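*Asks:* Quick one: sequence and predicted model below, then my questions.
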Amino acid sequence: MIAKEVLMAGETTLPKMLRQNAAEHGSKLALREKKFGLWQGADWNHYYQTARRVAFGLWALGLTKEDTIAIASENTPEWLYADLGAQMIGVRVTGIYPTNPWPELQYIVKHCKAKVAITGDQEQTDKVLDALKFEGGMPDLLKCYCVDNKGMREYTEDHLGSFDDLLALGDAYRAEHPEADAWLDAAITEGTPDDVAIIVYTSGTTGKPKGALLSHRGIIYATHAYAEMVGLEGLDLETVSYLPLCHVAERCYGPVMHLVMSGKINFAESIDTVAANVREIAPSYMLGVPRIWEKLQSGFVFRVNDSGKIRKKAYDWAMAKGRVLSDRRIATKGDVSFGDKVMSKLLYWGMFRNMQRFMGLQNSRVRMCGGASISPETLRFFDIIGLPVGQGYGQTESAGLAFVQTDTSYFRTGSSGRAFPNTEWKLGEDNEIFLRSPGVFSGYLYNDAATKDTVSEDGWLATGDIVEVLEGDEIAIVDRKKSIIITSGGKNIAPSEIENALKDSPYVKEAIVVGEGRKFLGAIIQIEYDDVGRWARDNDIAYTTFTSLAKLPETRELIQGIVDEVNGRFARVENIRRFALLEKELDQDDGELTATQKVRRAIIETKFEAEIAYIYGGTKA
């Protein structure tokens, strides 16, 4: 068992942790994926030995310490085999979102000078082939190995191979070099905590993605500190992996947490089957981005609405009673009366137990929301039904989280919790938060200027986030410093709170508040196609496509009612005076969204020129 003080200080490496887990838990289940309708598992020994085969294969290709490989794939065991195998010999790993189009893949592979690409399937391989053909190609790339070669029988390119080919190459290298095992053992042992383990490219909401260099020390520290603060230690950890592994949150609180806790990872079949897979597995720990929690909530609510009047009334009554209990629990900081405890039990057995089981979360002890801000009403929904979802604060450059909510008896609305042990923080003049901890990154790849702008010589990370300090040294995120809107009247307004309030409605998928240098605030709104479509059908309103639905006057009236209701929650200067409805869905391929589905704010003024003209000029181009 790895000592707690070693983990807290990050005084080890991921390959060393894998080696130790294999030695201590060799035959224990480590990984599972679903094939042909059945869950099939691999133990720690298989995980470790397959990663070693990858390491030998990369050596055979001539890769050495501080070279880079790129992985473009959905979440699979092979992702982890390649990840840890590369790190065993000091090769850095960068992940690429499976949703990225080929120009974005090309930019990352060229920028990090990756020598090997691991692809998940034909679609990802085709992107690599396109990136090789156009706009200068990828001159450093030597080979591409694909995990699932279905549909690729006619591919004849010399630099293409299967993942099994890479493993076979490693086996041949090992057979030709009797000392290979000793060499690899030595390489793992000689790896240091401050070696760069992974390169995580930022989402690029305000410009080109930058490659953040994260060390073994940083990601192990951030992961273990989180596990200790939320009480995961001693838990039989079982998770469902579905968020992209190239994202720092999934990487740290999926595979790295798996190594820290010696737990089990179950790989979802696809993003479309997450809900079904979660119900099958009933994980003990659940990490979700806001969209997942919102979908779980709206999916159940619409199911109830379709289930008949009696069940609907029972649900509404239980939720109303539960909200009262939730309000009191928050007001008393978890110090609830005996009567409230009895009522909570009755609601659980009468309604909420079935809701938890329907979502597959009945065994979950810790639930976490990461990646972006989330609607307070969504968080309140899960608190009411007995599944409080914790929040935290951090960013790629801090190896994931640096603050987290810990007291599960109540979560203060809007709070991001307290700082991790060994994390220092301070506020700048404009309330920007600065962090210093073992989790702070090593800098940006090939970008010294950006590194100097972000990390001071004495290790303080300038986050670019404006915060408010709450009671008990908890913090609340106000907004990104670059996102603050200054109106022509000189008022500073944080748009995210208004945007989240609009997205409280199941009928609003995205909201972008505008108003920089203007007399009043406006909003560009994208409707939630499925939910607004269901509303239209229920009200006998005809439509054919997203565009026709968005253009309907009835749809505009529906959204106007939501805007009016939200305006009532804010001061007049923060009211949305006029809004424009998008007539198409925002799309990553069109450059409007990042791979994590965040709006690229850098392009708002140009991309949404027609909508802004309508809001402030009265006509729509």
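*Replies:* Perfect, I can see it now.
*Asks:* alpha carbons only for contacts and neighbour counts from here, please
*Replies:* OK.
*Asks:* and residue 50, what does it touch?
*Replies:* 81, 85, 167 (Cα atoms under 8 Å, 6 or more residues apart in numbering).
*Asks:* Just among those residues, which is most surrounded?
*Replies:* Scoring those on neighbours with other Cα atoms under 10 Å, the highest-scoring entry is residue 85 at 26 neighbours.
*Asks:* do you know how far that one is from residue 171?
*Replies:* Taking Cα to Cα, to the nearest Å as the measure, residue 85 falls 13 Å from residue 171.
*Asks:* Equivalent analysis for residue 338, please.
*Replies:* Distance from residue 338 to residue 171, by Cα to Cα: 64 Å.
*Asks:* which one of these two has more residues nearby?
*Replies:* For residue 338 and residue 171, the more surrounded residue by other Cα under 10 Å is residue 171, and the numbers stand at 17 against 9.
*Asks:* so the more buried one touches residue 55, yeah?
*Replies:* No - in this structure, residue 171 is not within contact of residue 55 by Cα atoms under 8 Å, at 10.0 Å.
*Asks:* Just give the closest residue to the most centrally placed residue in the chain, not the sequence neighbours.
*Replies:* Nearest residue to the geometric centre of the chain (Cα atoms, centre = their mean): residue 371, 4.5 Å. Using Cα to Cα, 6 or more residues apart in numbering and skipping residues adjacent in sequence, the residue nearest residue 371 is residue 289, 5.6 Å away.
*Asks:* Put this next to the first one:
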Amino acid sequence: MEYKNASVSVDGNSVAEAYRQRQEATPTATAHLVKIDGSYRPVSWETIHREVLGIAKALFSMGLQKGDRVAIMAHTEPRWNIVDMALLSCGFVTVPIYPSSTPEDGAFVLENSEAKLLFVGDPKLLAKANEIFAAAGTTLPLATLKDEAISSGALKATGYKEWAFQAVDDETKKQWRALSETVEAEDLASIVYTSGTTGQPKGAMLTQYNFASALRMVVDEIDLTADDTLMTFLPLSHILGRVDSLAPIFAGIIGAYAEDINSISRNIQEVRPTILISVPRIYEKIYDKIRTDVDAGSPIKQNIFAWAQTVGRQVVRMRSEKEPIPLALQLKFQVADRLVFSKIRAKLGGRIKLTASGGAPLAQDLCEFFHACGIKILEGYGLTETLGPIFVNRPDNYRFGTVGIPIGTAQVKIAEDGEILLKGPQVFKGYFRNPEATEAAFTTDGWFRTGDIGEIDTRGFLKITDRKKELIVTAGGKNIAPQKLENLLKLSPFISNAMAFGDKKKYITALVTLNEENVLGWAKSHELSNVSFEELVNHPKLRELLDGELAEANKKLASFESVKKIAILPNDWTPESGELTPSLKVKRKVVVSRYQDYLNRMY
């Protein structure tokens, strides 16, 4: 695959300024790698800019003014990013809507933001727009990311080609530049509505400077260069995916777009990226696949893998603590790398130099495993309100079990009750049209209340204990962080999702859902191939298997926090089914409400 690297970084104080610098400095460099007719092809910055100008011309003709809000409801794809750049470069305000949003939430976002236009990704999402408009009692002009116009009932969305591929004259170019140059650092760039587990969404107001500061810091702190290719697959409605998609502007890296969430493994092989940014669930799935392959192999293969893991974990723990590694252990690690770890790297394209994880806590065991493979997962921490990562481990300065140290000029302090408080140029300005929530989000002296509990160690690394409102307090008065327990359970290749429970109870229990593919594979190898998945859920042999997985997880927990019982649920949780947020976090109140009978039977 041939493409031209940008080789120039930019440092504008707004996304609009940085975008102008990028398209002027490196117009022929590759911006995107896009799957077209079965193969990945490079798309240059000048090609993208022609589409940006076409979209801008259409927006001008509609009479949109700087500061007007435009909503996007689409799955991750290059055109989402191109529309976003068109909006940001002109001073319009991007309002993402999750494709999995309920009609009521979508209606609230459109009404609260007073959006003037809605982009939809495809016909299914146009049909959803119909439901949203019905809930809102109003309609908006529509455009689609599909080439041609699409319809649903009385709704029609203008095709992408009609706008982005239209002829652009010098007058439009001058109008775009004149408007772009009026965009200031403190202008509103995006309203990102939090996907919280309860209540109405809150619209975090993020400025052009918030974006520029956060992106420049990320580029500097994790050493992104123009030689890097970043695989993009996270939802662009989520702030981590948004940072991912806009990083090429500032770093000159190439953004390669996965076809969809189910094609990631194949697309990684095709693109051979150097960087991945993801949420923990994706890394858990990769690890599950590796373990399943090993478990299906010979006893010799399983023993070699177990030995390599032991050696690898010893080495990476010593590296993390900056301890010298004995020569004998170095030699063992070289053998482990040749026999096991190099093959895992090859399956992930062979070029990955680092990966980043955020959006939810990452199990330490998982992080250590990938480091041993030579794939550094740099766990970070941030929220929508901090425009993504505000803490991150560095490639040469990391500590397992932590989310790293502050990036750039960000400041942190721990409140008396353990809550993490933050300040910095990437911290949002407040919630849109919600002064009460804004006031509650900040201390009287201007520190942002994260709602998370944490502690800073002697080396300055931040360790997250849990969400302030999600701590389990047992009947015995013990405070327990549920995500720690859940992450250990999800290390099992047979468990897809888990939720710990036990507030005001004598002991901890958990609800678990199954990885159907791996469970069926196990059943086939244990003379249960004729048993349906629905029957397996209640089969005593599966219960015995999962009890063993539970025992393994409990070995890493103190006695008071160990999980005494689990209930196996018949269906997995997804954002569409309502138990998970779009960033794959468990909606605890929803789960407790739906599965109260299962919980009651464990006490």
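*Replies:* In hand now; what should we look at? Keep in mind it's a predicted model, so treat the numbers as computed, not measured.
*Asks:* After superposition, what is the TM-score?
*Replies:* Overlay of the two chains. TM-score (TM-score structural alignment, normalised by the length of the second structure): 0.93; 598 aligned residues with a Cα RMSD of 2.5 Å.
*Asks:* picking that back up, who touches both of residue 85 and residue 171 of the first structure?
*Replies:* By Cα under 8 Å, 6+ apart, the residues touching both residue 85 of the first structure and residue 171 are residue 53.
*Asks:* Next, the buried residues of the longest helix seen in the second structure.
*Replies:* For the second structure, the helix that runs over the most residues, judged by DSSP state H, is helix 299-320. For helix 299-320 of the second structure, the neighbour count (16 or more other Cα atoms under 10 Å) marks 302, 305, 308, 309, 311, 312, 313, 314, 315, 316, 317, 319 as buried.
*Asks:* Centre of the chain to the helix or strand following it, how far?
*Replies:* Remark: after helix 299-320 of the second structure, the chain's next helix or strand is helix 327-336, criterion DSSP states H and E. Here the centre of helix 327-336 of the second structure is set off from its chain's centre by 35 Å, with Cα atoms, centre = their mean, to the nearest Å.
*Asks:* corresponding residues in the first structure for the helix or strand just after helix 327-336 of the second structure?
*Replies:* As assigned by DSSP H and E, the chain's next helix or strand after helix 327-336 of the second structure is helix 342-347. Here helix 342-347 of the second structure aligns to the first structure at residues 353-358, judged by TM-score structural alignment.
*Asks:* mean distance, that stretch to its aligned residues in the second structure?
*Replies:* Once fitted to the second structure, stretch 353-358 of the first structure is off its aligned match by 1.4 Å on average (mean Cα distance after the TM-score superposition for the first structure).
*Asks:* what comes up buried for that stretch?
*Replies:* Buried, per 16+ other Cα under 10 Å, within stretch 353-358 of the first structure: 353, 355, 356, 358.
*Asks:* Throw the residues you listed into TSV and include distance to residue 227 of the first structure, thanks.
*Replies:* Compiled in TSV, these are given as follows (distance: Cα to Cα, whole Å):
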residue	distance to residue 227 of the first structure
353	26
355	27
356	23
358	27
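*Asks:* For those residues, work out which two are farthest apart.
*Replies:* 353 and 358 (8.6 Å; Cα to Cα).
*Asks:* Tell me where the stretch 401-550 of the first structure has strands.
*Replies:* 418-419, 424-427, 432-436, 461-469, 475-480, 485-486, 492-493, 508-514, 521-527 (DSSP state E, counting those that start in this stretch).
*Asks:* Relative to residue 502 of the first structure, which of these is closest?
*Replies:* That would be strand 508-514 among the strands of the stretch 401-550 of the first structure, by Cα to Cα, at 6.7 Å.
*Asks:* what's the matching range in the second structure for that closest one?
*Replies:* The aligned range for strand 508-514 of the first structure is 495-501, by TM-score structural alignment.
*Asks:* Mean deviation, the matching stretch versus the first structure?
*Replies:* Looks like 1.4 Å for stretch 495-501 of the second structure (mean Cα distance after the TM-score superposition for the first structure).
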